[in-house]
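S.K.: Mind looking at a prediction? Sequence and model below.
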Amino acid sequence: MKKITFVMIIITIAFSLGIGLFSNPLLANTENNPKILRDKYLNIITVNKPQYQMVKKIVKDKHNVQYMFSNENDIKEFKYNKDVIENVSNMDLFIYTGTTFEPWANSFIGELEKGNIGIINLSRGMRLLNYDVNGSSKENPYYFEGIEAYKIALYNVKAAIQDRDPENREYYEENYNNAIKELNDKIDVYSKKIESLNSYTFLTLNNNFDYLIKDLGLNVLKLDNREISEFIKINNLDKNKLVILKDGTEQTSMDLSKYSVVNLWKYDGNMSFDDLILYNVEVLTDLIVENS
């Protein structure tokens, strides 16, 4: 009996030692360990696809990003309803242009349920340009085809996401810096040709490209109500050094066949804003190649 008791004691001690030896200390006392922080997952919605592409440059695949439209006419003609208001109200961030590009934006935002959602105006901190229409000032909404304005808008995207997910602040900062560097590097390729554009006079038919024109420092005149030939004569312009800037998205009844014409694009719903800028810069600087 004593022998059996002694053996049981030895087995009990060995079993106890075994638990102490082979148990995983990382799994013990889990209630006393600090809570593991999980990455925040944001639901972000933009008005258009190019804005969506801006957000993706900052967040990559870290968050859920959606957009409402790509086509400009769809944006302008949009009529929202309760379902749209409810769906957008459930998002973490709603990002919009902040100009008359979305004529319904102010009333739409007024209808949103102001709970968790953050509302981000991409034009914040931007000096918007205006132009005269029959004696009254009108806002130019196409800032996103301007180089510096685009950078400000991208900064606003970055800052808004950092505010919502401060744990990954450095990650978003790095992505932003990389995006700006990439754009600068691509534009620098055209820098000498852009300087050569100073030898031309550009005639605009409207104000759609004021932001890009300002950033490139082009010598620009806006056509008034006169015929182009008359305008050239009155202003003593060299026809061989005159380039007409036309909006490729719009039709015109004017006969431009006798002139050098460059078709620029103020907006393309399937083209990112940085690609849009680079496209316009490229077609402008192609003039140097054509006339060299």
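M.R.: Good, I have the coordinates. Numbering: from 1, shown residues only.

S.K.: For the rest of this, base every contact and every neighbour count on C-alpha atoms.
M.R.: Fine.

S.K.: In terms of helices and strands, where is residue 127?
M.R.: According to DSSP states H and E, residue 127 maps onto no helix or strand at all.

S.K.: what about it, distance to residue 52?
M.R.: Noted for residue 127: a distance of 23 Å to residue 52, by Cα to Cα, to the nearest Å.

S.K.: what separates the helix or strand residue 230 falls within from the chain centre, distance-wise?
M.R.: Using DSSP H and E, residue 230 falls within helix 228-234. Computed by Cα atoms, centre = their mean, to the nearest Å, the chain-centroid distance of helix 228-234 equals 39 Å.

S.K.: Going by neighbour count, which residues of it are buried?
M.R.: Within helix 228-234, the residues scored as buried using 16 or more other Cα atoms under 10 Å are 228, 231-232.

S.K.: circling back: which one of residue 127 and residue 52 is surrounded by more residues?
M.R.: Neighbours were counted for residue 127 and for residue 52 using other Cα atoms under 10 Å; residue 52 has more, 21 against 9.

S.K.: and the next element down the chain from the host helix or strand of that one?
M.R.: According to DSSP H and E, residue 52 maps onto helix 49-59. Later in the chain than helix 49-59, the nearest helix or strand by DSSP H and E is strand 64-69.

S.K.: which other helices and strands contact that following strand?
M.R.: Judged by 3 or more Cα pairs under 8 Å, 6 or more residues apart in numbering; DSSP states H and E, strand 64-69 is in contact with strand 43-48, helix 49-59.

S.K.: want to compare, so here's the second one:
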Amino acid sequence: MKKYICIILFLALSLTGCSITTNEDTKPKVKPKVNTTENLSIITTNKLLYYMTKDIVKENHDVDYMLLTENEQWSYEYTEDALNNIANKDLFIYFGADFEPWINDFLGDIKNGRVTSVNGSRGTKIVKLENPVEYGDATITDNPYYWMNPSNYKILMSNIKNAIQEKDPQNRKIYETNFNENMKELSELQKSADDNNELIDKTVFVTFGDTFDYLAQGLGIKLVKVYEDTDKLDIEEDLDQATSDEKSIIFLTDGVTLPENCRELINKYKMKRIKVQNYSYDSDYIELLDKNYEAINQAISEESE
């Protein structure tokens, strides 16, 4: 009888499985991580703006750029294929303020598509060129390098961040964090530059044209600007006063060929030439600004010795 009872119990357990527990059953169930973020397709007009956008999104989303060098911005002639390509992106980010002199026509020719265009210069403080530049039938009056003033750069980066947050609101905190980290780097760089304010006050900075207006704003320096039609006598009075005040005189250049009046002034006052840049395709903004500040700080330190 006992033998039959054991057999019946064994069969019951085998059929129901209710009282059999395995190690597999006790392991916690781990749900696979699902990335619900839509992978945005973002394109910028140039490489420097690409770096700025990457500082906001980091490794998220697909970011690309159209043009590499600054000269390409001025010689660019867009095609129907380019218009169609941009139309199918999620975000199209451009500097604005006439840095891309063809941008208004370009935007007007984009037909249909899902793209949202972002003007990085919106809300920034733009200064006018003393000598406007002709571009085809248009006249360029805005000085385009507004981002070299850190105050404008903050607004530019905020415009980029806000546009990405609108497209990907569920990750807005990530972009806010990345933005704040970038602003912290900028703040630390500015504090380092401020350490040389005393030497900057003992230096007169001369340059050709309006190229470095925003860089000067950021450093709090006043530029003596020379144009092709500038009479040297108008400049020499200021430089003679600087010499009598025992101030150093430094010439800021981006490497362009200088007109004769500039070369004569540089030679007469034995100015030290310092190369600085507003645009770079092989370094991001913080690196670009740091290189400029370092070049200026080194020059004024050497002149003060």
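M.R.: Happy to help now that I have it. None of these values were measured; they are calculated from a predicted model.

S.K.: quick one on the thing from earlier: which of the helices and strands packed on strand 64-69 of structure 1 sits closest to residue 239 of structure 1?
M.R.: Nearest to residue 239 of structure 1 among these is helix 49-59 (36.7 Å), distances taken as Cα to Cα.

S.K.: Which part of structure 2 matches the closest one?
M.R.: Mapping helix 49-59 of structure 1 onto structure 2 (TM-score structural alignment) gives residues 47-57.

S.K.: same question, stretch 214-223 of structure 1
M.R.: Under TM-score structural alignment, the match for stretch 214-223 of structure 1 in structure 2 covers residues 217-226.

S.K.: with structure 2 superposed, average distance for the helix holding residue 52 of structure 1?
M.R.: Helix 49-59 of structure 1, aligned to structure 2 and superposed, deviates on average by 0.8 Å (mean Cα distance after the TM-score superposition for structure 1).

S.K.: Quick one: residues in contact with that helix.
M.R.: Helix 49-59 of structure 1 is contacted by residues 45-46, 65-70, 95-96, 154, 157-158, 172-173, 175-176, 179, 269-273 when judged by Cα atoms under 8 Å, 6 or more residues apart in numbering.

S.K.: 7 Å - rerun?
M.R.: The contact list for helix 49-59 of structure 1 (Cα atoms under 7 Å, 6 or more residues apart in numbering) reads 46, 65-67, 69-70, 154, 157-158, 172, 175-176, 179, 269-273.

S.K.: Select only the buried ones of these in PyMOL?
M.R.: In PyMOL, this line selects whichever of the contacts of helix 49-59 of structure 1 come out buried by 16+ other Cα under 10 Å:
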select buried, resi 46+65+66+67+69+70+154+157+158+172+175+176+179+272+273
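
S.K.: that older thread, now do the same end-to-end measure for the match of stretch 214-223 of structure 1.
M.R.: 17 Å.

S.K.: and the gap between the counterpart of residue 111 of structure 2 in structure 1 and residue 268 of structure 1?
M.R.: Aligning on TM-score structural alignment places residue 111 of structure 2 opposite residue 113 in structure 1. According to Cα to Cα, residue 113 of structure 1 and residue 268 of structure 1 sit 31 Å apart.

S.K.: more neighbours, these two?
M.R.: More crowded of residue 113 of structure 1 and residue 268, by other Cα under 10 Å: residue 268, with 16 against 13.

S.K.: That one pairs with which position in structure 2?
M.R.: The equivalent of residue 268 of structure 1 in structure 2 is residue 280 (alignment by TM-score structural alignment).

S.K.: Aligned against structure 1, show me the partner of residue 292 of structure 2.
M.R.: Using TM-score structural alignment, residue 292 of structure 2 pairs with residue 280 in structure 1.

S.K.: could you give the angle of the helix or strand harbouring its match to helix 49-59?
M.R.: Assigned by DSSP H and E, residue 280 of structure 1 belongs to helix 273-290. Angle between the axes of helix 273-290 of structure 1 and helix 49-59 is 110 degrees (criterion: axes from the mean of the first three to the mean of the last three Cα atoms, to 10 degrees).

S.K.: At the geometric centre of structure 1, which residue sits there?
M.R.: For structure 1, the residue nearest the mean C-alpha position is residue 54 (3.4 Å; Cα atoms, centre = their mean).

S.K.: what's around the nearest residue to residue 62 of structure 2 once chain neighbours are set aside, how many residues?
M.R.: Counting by Cα to Cα, 6 or more residues apart in numbering, residue 62 of structure 2 lies nearest to residue 41, which is 5.0 Å off, once chain neighbours are set aside. Neighbour count of residue 41 of structure 2, defined by other Cα under 10 Å: 16.

S.K.: residues contacting residue 41 of structure 2?
M.R.: Going by Cα under 7 Å, 6+ apart, residue 41 of structure 2 touches 61-63, 89-91.

S.K.: any chance you could map the strands in structure 1?
M.R.: 43-48, 64-69, 93-96, 118-121, 130-133, 136-139, 201-204, 220-222, 242-247, 260-264 (DSSP state E).

S.K.: How about residues contacting stretch 175-186 of structure 1?
M.R.: Applying Cα under 7 Å, 6+ apart, the external contacts of stretch 175-186 of structure 1 come out as 57-58, 158, 274.

S.K.: Most neighbours among those, which one is it?
M.R.: Of the contacts of stretch 175-186 of structure 1, with other Cα under 10 Å as the count, residue 58 tops at 25 neighbours.

S.K.: what about residue 145 of structure 1, how many neighbours?
M.R.: Close neighbours of residue 145 of structure 1, defined as other Cα under 10 Å, add up to 26.

S.K.: Alignment lookup: it to structure 2.
M.R.: Using TM-score structural alignment, the partner of residue 145 of structure 1 in structure 2 is residue 148.

S.K.: wait, doesn't that match sit right on residue 214?
M.R.: Yes - if you go by Cα atoms under 7 Å, residue 148 of structure 2 and residue 214 touch, sitting 5.3 Å apart.
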